[in-house]
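**Student:** Structure for this input, please:
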Amino acid sequence: MDSGPALRVENSATLKPLCRKTYVLDTNVLLHDPTAVNAFKQHHVVIPMTVLEELDHIKDRRDKTVSREARIAIQMIDKVVDMATPQQIQEGVEVPGSEIDGMGPGTLAIFPDQLLGDNTDVPFLDGTTDQANDNRIINVALRLQAENPNEFICLVTKDINMRIKAKGSGLLHVEDYRRDRVLDDIDLLAKGYEHIEGDFWSTISEVDTLREGDCTLHRVPRASLPGAYANQFLYDDQDFMAFVKRVDDEHVYLRCDSRDSLMNKRFWGLAPRNLEQAMAMALLDDEDVDMTVLTGPAGSGKTLLALAYGLHAILEQKKYSKLIVARSTPPIAEDIGFLPGTEEEKMAPWLAAFDDNLEILHGTDESCHGSIDYVKERANIQFKSLNFMRGRSFNNAYIIIDESQGLTQFQLKSVISRVGADSKIVVLGNLAQIDNKYISPLTSGLTYLVEKGKNYSHAGIMHVNGIVRSRLAAFAEENL
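**Tutor:** Okay, the predicted model is just below:
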């Protein structure tokens, strides 16, 4: 009797099941991103008691930046463990909103590392005075790895030396915190312009022209310029120069410009010395651009351009009522309160570059210092520390944020969210001069802002190249 056709069995590839991992967080991760407890989705997050103790000390510091972030991190942890019992907190409490398909929610646990002691079966770093806290956090990861040999246990820290120590102590998995990375290579960072080799129009298959108000736009297929974004400049080796007005799913809309007209722009008597400066000046003067981000090496003219436009816009065009210059005080001066004088006088040592640039703009005046004082008063120039800008709102103001490369994305967001109605903000930074030990060019808030801002129709990006200080400065930037 025929039992029917035989079943045909084929080999099929089986998907590897998602592995639930355990991540032990260092204090600097929570200071870098206070919302980090929500970043690990379905995985298990462990926060050693030592981290909570460090956050407790930091939240009362005079440094308003890190103390605020410590408090936010503590509040984020409290939201998760608020109603849990001590046993649940040590085993793991579900993190709301961390579910993904096929896996349950992630969990957050507090590890009482003050109970850990030397154990001959587990590597143990002693509590020497200088390294006690780092060692206690590493010990937590080592203990979890010893107790769960078949699980993925990973220490996450932004401290390079701590990562080396952990690996040297036998910890198999140690990582930097990478959630804030928007690029794999800093060379891929948007520059605000694209140079097309040869003749641009020879690369375009079709184009049509339309009129919008007093502006003529050329519409080309998006496939011809797949990397284009709003407020980007395009130029070729011929005479072609264009500005990307907007982009949609199918087309890129270009406004043709002239290099001569860009190079003939003037702000407060300042003329561009290269094409990148000219393009930056065009972005600064664009009514539709609320935020301009200028990156580039020291001496490329970023600060001078931003300041010259501010004086032009306030004193000649009457667009804004005040010019606010702000930067974060360096770590060596965590609290400017010890310096004498008003807030502006306290900030003077960190904002001397603006006085230098005012001298450049008025150096030929008969009374240079008299002109500078007069301009400061007329333009209502105010110097602020970023540490004291939070909680305020600035309306009808032209705002310059200097030395932004040392800020985290969280810090930059909190500053930009202060910008009020009828205001423009200019963010300046040089990714080659980061003095924050936990920030690299890839994780800088400036890099994050450039990559996120390029897709916003009211933001402009420009990398200003070319050293214009002196031939010696150019040599130092390129070779030393």
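**Student:** drop to CA atoms for contacts and neighbour counts, all remaining ones
**Tutor:** Noted.
**Student:** Just the buried residues of the helix or strand that contains residue 352, please?
**Tutor:** Taking DSSP states H and E as the definition, residue 352 sits inside helix 352-362. Buried residues in helix 352-362, counted by 16 or more other Cα atoms under 10 Å: 354, 357, 358, 359, 361, 362.
**Student:** And for the residue nearest to the third one when sequence neighbours are not counted, the neighbour number?
**Tutor:** Distances taken as Cα to Cα, 6 or more residues apart in numbering put residue 372 closest to residue 358, at 6.4 Å, once the chain neighbours are dropped. A count of neighbours around residue 372, defined by other Cα atoms under 10 Å, yields 18.
**Student:** wait, what's in contact with residue 208?
**Tutor:** Contacts for residue 208 were tallied using Cα atoms under 8 Å, 6 or more residues apart in numbering; they are 218, 219, 220.
**Student:** before we move on, the earlier item: what inclination does the helix or strand hosting the residue nearest to residue 358 have with respect to helix 352-362?
**Tutor:** Using DSSP H and E, residue 372 maps to helix 368-378. Computed by axes from the mean of the first three to the mean of the last three Cα atoms, to 10 degrees, the angle separating helix 368-378 from helix 352-362 equals 110 degrees.
**Student:** One more sequence to fold, the one below, so I can look at both together:
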Amino acid sequence: MAYFYEHLNENTLNLLINEYVLLKDENGNEVDTLKWDGETYQSIRCKPFKSNMFGTLKPLDNIQAFAMDSINTNDITVLYGKAGSGKTTLPLNYIMQEIEKGRFKKCYIIYSYEPLKNAKTLGFEKGDHLTKLLYYGSIGNILASKFGDMQQVEYMVERGMLDIIPTANIRGIELESDSICLVTESQNLDVYTLKTIIQRCKSGCKQIYEGDIIEQKDTNIQNIGMNRLIDVFKGNESFGCVKLKNNYRSKLSELADLM
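**Tutor:** Below you'll find the predicted structure:
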């Protein structure tokens, strides 16, 4: 431990650029959080996300602190973990903070219109495009639960703060440099789809990809895009990837992992 702190400019742990390290003492107590930036180990001093919409969000553990740091500092962040770990809540809190402060104008939420594994589809549904997106797909329920109700989601869409795009519609569009792109349920997307999304983003567009690589693959995709995305971008100075480990939703939802 002493040698490590006396030689912070040496990559003694052989980390990739932007790779995080959680230091523990001989008793297993967590004592420090750092990341290697290619030249030195930097201490992580995670600032809370603050917005009028959600209030103040502080990390519930050091792994969430890594995730919040990556969202803040990297152009591309991949967050993966089980349900209730914060992989959607953390990005949405950051997004509202940045939009309210005027640092970004809009958030694009990209999702794959896929039913849950073994679930039946509803077939043809009446209504306009926005109604179909919000009321007949899982993304509407997700956003309504995070923002409080569906009316708030519709208000943000109408004001141009939020744009919801199915993966089927991403070809031919460009995501502006003053925007944030949040891709939900990314574990269900293949390599070609994720590659297309990244190529649609202009320089300066912050990208966040969230999903559960192991547990929630709802479709039989052999070529999982998230795995390839991590393999290609790891070690890049603009990329971060964090596995969120703890379920904070409820004790019962933790038991569901055993099913």
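**Student:** Need the TM-score from the superposition.
**Tutor:** Here the superposed chains carry a TM-score of 0.83, computed using TM-score structural alignment, normalised by the length of structure 2; 242 aligned residues with a Cα RMSD of 2.6 Å.
**Student:** And the helices in the stretch 1-150 of structure 2, which stretches?
**Tutor:** 2-6, 62-73, 89-100, 129-135, 138-147, 150-158 (DSSP state H, counting those that start in this stretch).
**Student:** the helices in the stretch 151-259 of structure 2, which residues?
**Tutor:** With DSSP H, counting those that start in this stretch as the criterion, the stretch 151-259 of structure 2 has helices at 191-200, 225-233, 251-256.
**Student:** Including mean neighbour count, could those helices go into a markdown table?
**Tutor:** Below are the helices of the stretch 151-259 of structure 2 laid out as a markdown table (neighbours: other Cα atoms under 10 Å):
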| stretch | mean neighbour count |
| --- | --- |
| helix 191-200 | 16 |
| helix 225-233 | 15 |
| helix 251-256 | 11 |
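**Student:** Switch the ones you listed over to CSV; also include distance to residue 30 of structure 2.
**Tutor:** Output for the helices of the stretch 151-259 of structure 2, formatted as CSV (distance: least, Cα to Cα, whole Å):
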stretch, distance to residue 30 of structure 2
helix 191-200, 35
helix 225-233, 26
helix 251-256, 23
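**Student:** mind checking which of those is nearest residue 73 of structure 2?
**Tutor:** Checking these against residue 73 of structure 2 by Cα to Cα gives helix 225-233 as the closest, at 15.2 Å.
**Student:** Pull up the aligned stretch in structure 1 for the closest one.
**Tutor:** Mapped onto structure 1 using TM-score structural alignment, helix 225-233 of structure 2 spans residues 445-453.
**Student:** repeat for stretch 84-91 of structure 2
**Tutor:** By TM-score structural alignment, stretch 84-91 of structure 2 lines up with residues 299-306 in structure 1.
**Student:** OK, contacts around the residue nearest the centre of structure 2?
**Tutor:** Geometric centre of structure 2, nearest residue: residue 210, 3.8 Å, by Cα atoms, centre = their mean. By Cα under 8 Å, 6+ apart, the residues touching residue 210 of structure 2 are 78, 79, 80, 87, 88, 182, 183, 184, 185, 186, 187.
**Student:** What lines up with it in structure 1?
**Tutor:** Checking TM-score structural alignment: residue 210 of structure 2 goes with residue 428.
**Student:** measure that match to residue 406 of structure 1 for me?
**Tutor:** Applying Cα to Cα, to the nearest Å, the value for residue 428 of structure 1 to residue 406 of structure 1 is 11 Å.
**Student:** before we move on, the earlier item: could you tell me how far the residue nearest to residue 358 of structure 1 is located from residue 381 of structure 1?
**Tutor:** With Cα to Cα as the criterion, residue 372 of structure 1 and residue 381 of structure 1 are 11 Å apart.
**Student:** what does residue 412 of structure 1 give?
**Tutor:** 21 Å.
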